[in-house]
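Undergrad: can't give you the sequence, but here's the structure:
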């Protein structure tokens, strides 16, 4: 694990090893959790030895690693250990334990953890950074719940924070925690906007943009996209809500194809005529629209922006290149990033972003994806989507988060990581190799008869990788599909009834 930094003297630059930085140690140990993702039994045993270290930063990294290992596990999580560290004196240890709880229990609505974290949120003596991470963890655990008590606690903490010091770079975590509570809840968000009137005008606008974009995320609502575009005008004194508004356009429009294309055209206009704060967010919005789906026109746009005169825009474009190619092993994007690593070899902050993007492109050696959609692009996973938008909002403040001491924001992507292969198993959940046809999905609504649901297909034996926009169907009469119980898995059962009659049953993922 290395952290970019500039050495003094003679204008030379270099990279210091993580041993020089306490937060670098924490991030290095936490990366074990990502390496051992979903392997709870052996993963916890390997991380446990670091919890008994004498260095608080190593302990913090181990606690965060425990949360990452349990990320996305639906069974009962063995994270009671983290509750013992959320009230420690060291802020780094507290933040790691709180963030680990949010990752491990995202979407679980655990009552015990809620009570513990609400105590921290209401504590006037708690440090601002601890309160901010508590708000985002509560938002993850109760994502889409519209929980009024949590909402009121976050608003009161934000009011208290505004009276003391709003200059810290982590204040945006509080409004984002509010937005996660109302993710996908269009009918309930209006009452939340009324409560936010207790805040100052500048913070109220920021909260309203996040609440609006989260509530209508993935709906493709044209009226809301127009509303958000209206807020992307020229800056007034003290305005900071343009960034969330631009991201909100992508969040709302990514639900369906035609709206996505129109959003891309609107973002290109913002790129040409927008203010610096708006232009910074456009590459991140493009990365969200085409996450793990490397479209050629988006690739070309982002490649051009990686050499922008504004360094913030260039770094955001580099990160977005990694997002659109995440888990695809795309050769063209990999070549672009290799060229960028040679071009920016003396600018270490740029080089650090390039290394992050390269890691994303080769995510899981090409076997994983960050797309939050599943069930043939029909359903949006709230927890996966939450992890992505937390990272994108962190990239709006990149110098103090990703390039500063909070670079472990990257670990929130663990919520969105999932396999992109199709596997077939029998009734006992044993792997079963079955021939399937894989091709581009075709819309068959309104067509008579039994039209094909894919085009340009090829026949493979499962397990098989599915690209963005691909669909699979069975190519054999021997089995019929039962209802899928896991994303990417189809349970099959032998059906002799259909073997003689030659009927074919199609299965789509």
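TA: Happy to help now that I have it. The model shown is predicted, which means the values in this text are computed figures rather than measured ones. Residues are numbered from 1 along each chain as shown.

Undergrad: alpha carbons only for contacts and neighbour counts from here, please
TA: Will do.

Undergrad: show me where the stretch 301-450 of the chain has helices.
TA: Using DSSP state H, counting those that start in this stretch, the helices of the stretch 301-450 of the chain run over residues 311-324, 331-343, 348-361, 382-395.

Undergrad: just those helices: most buried one?
TA: Greatest average neighbour count among the helices of the stretch 301-450 of the chain goes to helix 311-324 (a mean of 27), per mean count of other CA atoms under 10 Å.

Undergrad: list the contacts of that one.
TA: 279-281, 283-284, 286-288, 290-295, 299, 302-303, 305-308, 333, 337, 350, 353-354, 356-361, 370, 395, 398 (CA atoms under 8 Å, 6 or more residues apart in numbering).

Undergrad: nearest to residue 244, out of the helices of the stretch 301-450 of the chain?
TA: helix 382-395 (7.6 Å; CA to CA).

Undergrad: how far does stretch 40-53 sit from the chain's center?
TA: Taking the mean of its C-alpha atoms, stretch 40-53 sits 25 Å from the chain's own mean (CA atoms, centre = their mean, to the nearest Å).

Undergrad: assign residue 460 to helix, strand or coil.
TA: strand (DSSP: H, G, I helix; E, B strand; the rest coil).

Undergrad: that one against residue 436, yeah?
TA: Yes. Using CA atoms under 8 Å, residue 460 is in contact with residue 436, at 5.5 Å.

Undergrad: of these two, which one has the most company?
TA: A direct count of neighbours by other CA atoms under 10 Å for residue 460 and residue 436 places residue 436 higher, at 25 against 17.

Undergrad: measure the more buried one to residue 462 for me?
TA: In this view, residue 436 and residue 462 are 7 Å apart by CA to CA, to the nearest Å.

Undergrad: pretty sure residue 422 is touching residue 488, no?
TA: Yes. Assessed by CA under 8 Å, residue 422 is found in contact with residue 488 at 4.8 Å.

Undergrad: picking that back up, and the helices of the stretch 301-450 of the chain as JSON lines, adding distance to residue 117?
TA: Shown next, in JSON lines, are these (distance: least, CA to CA, whole Å):
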{"stretch": "helix 311-324", "distance to residue 117": "31"}
{"stretch": "helix 331-343", "distance to residue 117": "41"}
{"stretch": "helix 348-361", "distance to residue 117": "31"}
{"stretch": "helix 382-395", "distance to residue 117": "19"}
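
Undergrad: A further structure is provided below for comparison with the first:
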């Protein structure tokens, strides 16, 4: 398929080849592939600006290859900072979208700070990408800081129809499902990548690389592709008959315990709630009572509980 793409006598050939390669390496953290994509981004395009379209796919590809891998993601964010400073205009337009792909539905303070600066960039394409990225990064979280930024942007760009349209889309992402839905493509304690969810995100991001000819024109329906990435972010516990069963659970920041001796705590800074509860991207839940046994190792989504036969209630 890749070889067939390279035989096409059109500038879309490079774009298609890079997209295919990066999708094949999605979530692998392949360092050599990231280096080859950086080489594409660093190439100076002297002719028609449209000739550099494949560089946009390369920037998104860096985020796609390193997504879900903590060390690789941190290195990629630093790389994107360099691309913002020294990259071509084409490359800079794709950087906010790549940052969004790195941290979907996970509004980290430093990332929001970077994107909020880019929303006032001199280049309209960079500003529009940054506004949409703010929506994706905060999707389904009702984040108050992002909500305030988007309200300010709606006033600032009140006379710019295209900018205002993107702000409204971003506000829709932010308040998606009244805060009960996430776009994060990973599940099972962030170990398994959902290809269906990732494909929906990629369809929207690739359409956003050239908003003038897609989202602002007759192809705005590409935004509906995001539906494949939507999933509830709540934890619901039920009994073996499927009836709701409220129990106490501890919800806190997930801690890496692989290779540690004994039975170390898998969460830190936890709070105790009764189910159903909402889980953020980096949250983990565990049962706070021995009365029930979960039939899954990971407490996410709908979890079936069974009565613990060895449970002895306190006298």
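TA: Cool, the structure landed. It should be emphasised that the depicted structure is a prediction, and the values quoted were computed from it without experimental measurement.

Undergrad: that older thread, select, out of the helices of the stretch 301-450 of the first structure, the one closest to residue 406 of the first structure.
TA: helix 382-395 (9.1 Å).

Undergrad: the second structure: matching residues for the closest one?
TA: Using TM-score structural alignment, helix 382-395 of the first structure corresponds to residues 195-208 of the second structure.

Undergrad: what's in contact with the matching stretch?
TA: Contacts for stretch 195-208 of the second structure (CA under 8 Å, 6+ apart): 57, 97, 101, 129, 183-185, 214-215, 222-223, 225-230.

Undergrad: what sits against residue 193 of the second structure?
TA: 27, 185-187.

Undergrad: most neighbours among these, which one is it?
TA: These, ranked by neighbours (other CA under 10 Å): first place residue 185, 25 neighbours.

Undergrad: residue in the first structure matching it?
TA: Per TM-score structural alignment, residue 185 of the second structure is aligned with residue 372.

Undergrad: next one: residue 28 of the first structure from residue 16 of the first structure, what distance?
TA: In terms of CA to CA, residue 28 of the first structure sits 14 Å off from residue 16 of the first structure.

Undergrad: the more surrounded of those two?
TA: Set side by side, residue 28 of the first structure and residue 16 show more neighbours around residue 28, with 20 against 15, by other CA under 10 Å.

Undergrad: just the element for the more buried one, please.
TA: helix 22-35 (DSSP states H and E).

Undergrad: other SSEs contacting that helix?
TA: Contacting helix 22-35 of the first structure under the criterion 3 or more CA pairs under 8 Å, 6 or more residues apart in numbering; DSSP states H and E are the following elements: helix 40-51, helix 56-69.

Undergrad: equivalent range in the second structure for that helix?
TA: Going by TM-score structural alignment: helix 22-35 of the first structure matches no residues.

Undergrad: and that helix, what's buried?
TA: 22-34 (16 or more other CA atoms under 10 Å).

Undergrad: quick one: contacts of it?
TA: 1-3, 18-19, 43, 47, 50, 57-69, 405-408, 411, 414.

Undergrad: before we move on, what about stretch 95-109 of the second structure?
TA: 59-60, 62-64, 66-68, 73, 77, 80, 83-84, 111, 115, 118, 126, 129-130, 132-134, 136-141, 143, 182-185, 201, 205, 280-281.

Undergrad: rerun that using 7 Å as the cut-off
TA: Stretch 95-109 of the second structure is contacted from outside by 59-60, 63, 67, 73, 80, 115, 129-130, 133, 136-141, 182-184, 205, 281, using CA atoms under 7 Å, 6 or more residues apart in numbering.

Undergrad: stretch 51-70 of the first structure too?
TA: By CA under 7 Å, 6+ apart, stretch 51-70 of the first structure touches 22-23, 25-27, 29-34, 36-40, 43-44, 47, 50, 77, 82, 92-93, 96-97, 99-101, 103-104, 414.

Undergrad: what about residue 457 of the first structure, which SS state?
TA: Classified using three-state DSSP, residue 457 of the first structure is strand.

Undergrad: wait, residue 238 of the first structure
TA: Going by three-state DSSP: residue 238 of the first structure is coil.

Undergrad: the top helix by length along the second structure maps to which residues in the first structure?
TA: The single longest helix within the second structure, with elements called by DSSP state H, is helix 70-86. The counterpart of helix 70-86 of the second structure in the first structure, using TM-score structural alignment, spans residues 257-273.

Undergrad: report the buried residues of the matching stretch.
TA: Those would be 259-260, 263-264, 266-268, 270-271, for stretch 257-273 of the first structure by 16+ other CA under 10 Å.

Undergrad: residue 59 of the first structure -> the second structure?
TA: Residue 59 of the first structure maps onto nothing in the second structure, by TM-score structural alignment.

Undergrad: actually, residue 242 of the first structure.
TA: Residue 242 of the first structure maps onto residue 55 in the second structure, by TM-score structural alignment.

Undergrad: equivalent analysis for residue 290 of the first structure, please.
TA: Match for residue 290 of the first structure (TM-score structural alignment): residue 103.

Undergrad: repeat that for residue 453 of the first structure.
TA: Residue 453 of the first structure maps onto residue 266 in the second structure, by TM-score structural alignment.

Undergrad: count the residues that sit near that match.
TA: Residue 266 of the second structure has 15 nearby residues by other CA under 10 Å.

Undergrad: identify the residue spatially nearest to it, adjacent ones excluded.
TA: residue 255 (5.1 Å; CA to CA, 6 or more residues apart in numbering).

Undergrad: was I right about the one you found contacting residue 264?
TA: No. In this structure, residue 255 of the second structure is not within contact of residue 264 by CA atoms under 7 Å, at 9.3 Å.

Undergrad: these two - which one has more neighbours?
TA: Neighbour count, other CA under 10 Å: between residue 255 of the second structure and residue 264, residue 255 has more, with 14 against 11.

Undergrad: which residue in the first structure aligns with the more buried one?
TA: Residue 255 of the second structure maps onto residue 442 in the first structure, by TM-score structural alignment.

Undergrad: quick check, its match in contact with residue 451.
TA: No. Assessed by CA under 7 Å, residue 442 of the first structure is found out of contact with residue 451, at 9.4 Å.

Undergrad: just to revisit the earlier point, the match of helix 382-395 of the first structure against the first structure, how far on average?
TA: Comparison of stretch 195-208 of the second structure with the first structure after fitting gives an average deviation of 0.4 Å (mean CA distance after the TM-score superposition for the first structure).
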